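**Student:** Have a look; sequence and predicted model below, questions after that.
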Amino acid sequence: MPARTVKVASSSGLHARPAAIFSQAASEQSVPVTIETASSAPVKASSILMLLTLDVGHGDEVTLRAEGESAEESLDLLAALLEKNLDEEFQDH
């Protein structure tokens, strides 16, 4: 099963806006994606409530996993999203 391990760049980690943006992007993928930390079991990446239970902070590493025909593309897209500071990138100006 393909996987990507990335550091979360958002200053608030995976909370509030970054969690909402990430879970929405995960739900739009054609394959199911899970996310986990070193100390947690995998949860559905498309569930904002499950994301919040992981308590991921800025700089924490998470591992994404997916299986299926477009798993690599989905993981690339979602990993790139986590590597951006979503707190700043989507701020209203």
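**Tutor:** Looks like it arrived, so ask away. Residues are numbered from 1 along each chain as shown.

**Student:** switch to C-alpha atoms for all contacts and neighbour counts from now on
**Tutor:** Noted.

**Student:** And the helices in this protein?
**Tutor:** Along the chain, counting by DSSP state H, helices occupy 16-27, 48-53, 71-82, 86-89.

**Student:** now the ones you listed in a markdown table, with mean neighbour count and distance to residue 60?
**Tutor:** Below are those laid out as a markdown table (neighbours: other CA atoms under 10 Å; distance: least, CA to CA, whole Å):
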| stretch | mean neighbour count | distance to residue 60 |
| --- | --- | --- |
| helix 16-27 | 19 | 14 |
| helix 48-53 | 17 | 13 |
| helix 71-82 | 18 | 11 |
| helix 86-89 | 16 | 15 |
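
**Student:** looking at the ones you listed, which is closest to residue 33?
**Tutor:** With CA to CA as the measure, helix 16-27 is the member of those nearest residue 33 (6.7 Å).

**Student:** now the angle from the closest one to helix 71-82?
**Tutor:** 170 degrees (axes from the mean of the first three to the mean of the last three CA atoms, to 10 degrees).

**Student:** ok, second structure coming up, stack it against the first:
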Amino acid sequence: MATKLSNTVTIVNPLGLHARAATKLAVLCQQFSAQIELVQEGKAADASSVLALLMLASSKGKTLEVTAQGPDAAAALAAVTTLINNGFDES
């Protein structure tokens, strides 16, 4: 079984993990074969599912644990962390 990697990130964009940001994140996650999950306050969501991400209701300032497991887990974790830390590339 592959090692599970994780990283902690904070939502920095003003609108939080809203529909456009969730879609951008899900599309990014679908490019990897690793299983990627976001956990907020004990609630987990499959990061490749827009609906699951929206159910987290992550607002600005919320802390998330990002986990990735699979052959490209390190690259997936790095990409997801960068996207979130960059505020989903929103101005």
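**Tutor:** Thanks, I have the structure now. As the structure is a prediction and not an experimental result, all values here were calculated from the model.

**Student:** Please state their TM-score.
**Tutor:** Once superposed, chain against chain, the TM-score is 0.87 (TM-score structural alignment, normalised by the length of the second structure); 88 aligned residues with a CA RMSD of 1.4 Å.

**Student:** Residue 61 of the first structure: which of the helices of the first structure is closest?
**Tutor:** helix 71-82 (10.0 Å).

**Student:** Just give me the match in the second structure for residue 78 of the first structure.
**Tutor:** Aligning on TM-score structural alignment places residue 78 of the first structure opposite residue 80 in the second structure.

**Student:** about what we covered before: turn the helices of the first structure into CSV, including distance to residue 33 of the first structure.
**Tutor:** Formatted as CSV, the helices of the first structure follow (distance: least, CA to CA, whole Å):
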stretch, distance to residue 33 of the first structure
helix 16-27, 7
helix 48-53, 12
helix 71-82, 8
helix 86-89, 19
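
**Student:** Can you check which of those gets nearest to residue 9 of the first structure?
**Tutor:** helix 71-82 (6.2 Å).

**Student:** who does that closest one touch, helix- and strand-wise?
**Tutor:** The contact analysis (3 or more CA pairs under 8 Å, 6 or more residues apart in numbering; DSSP states H and E) places helix 71-82 of the first structure against strand 3-7, helix 16-27, strand 61-66.

**Student:** Mind checking these for the one nearest to residue 86 of the first structure?
**Tutor:** Closest approach to residue 86 of the first structure among these is made by helix 16-27 (5.3 Å; CA to CA).

**Student:** give the contact list for the match of residue 78 of the first structure.
**Tutor:** Residue 80 of the second structure makes contacts with 25, 28, 29, 66, as judged by CA atoms under 8 Å, 6 or more residues apart in numbering.

**Student:** mind putting these in JSON lines, distance to residue 54 of the second structure included?
**Tutor:** Below are the contacts of residue 80 of the second structure laid out as JSON lines (distance: CA to CA, whole Å):
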{"residue": "25", "distance to residue 54 of the second structure": "11"}
{"residue": "28", "distance to residue 54 of the second structure": "15"}
{"residue": "29", "distance to residue 54 of the second structure": "15"}
{"residue": "66", "distance to residue 54 of the second structure": "15"}
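
**Student:** hmm, which two among the residues you listed are most spread apart?
**Tutor:** Counting by CA to CA, the most remote pair of those is 28 and 66, 13.6 Å apart.
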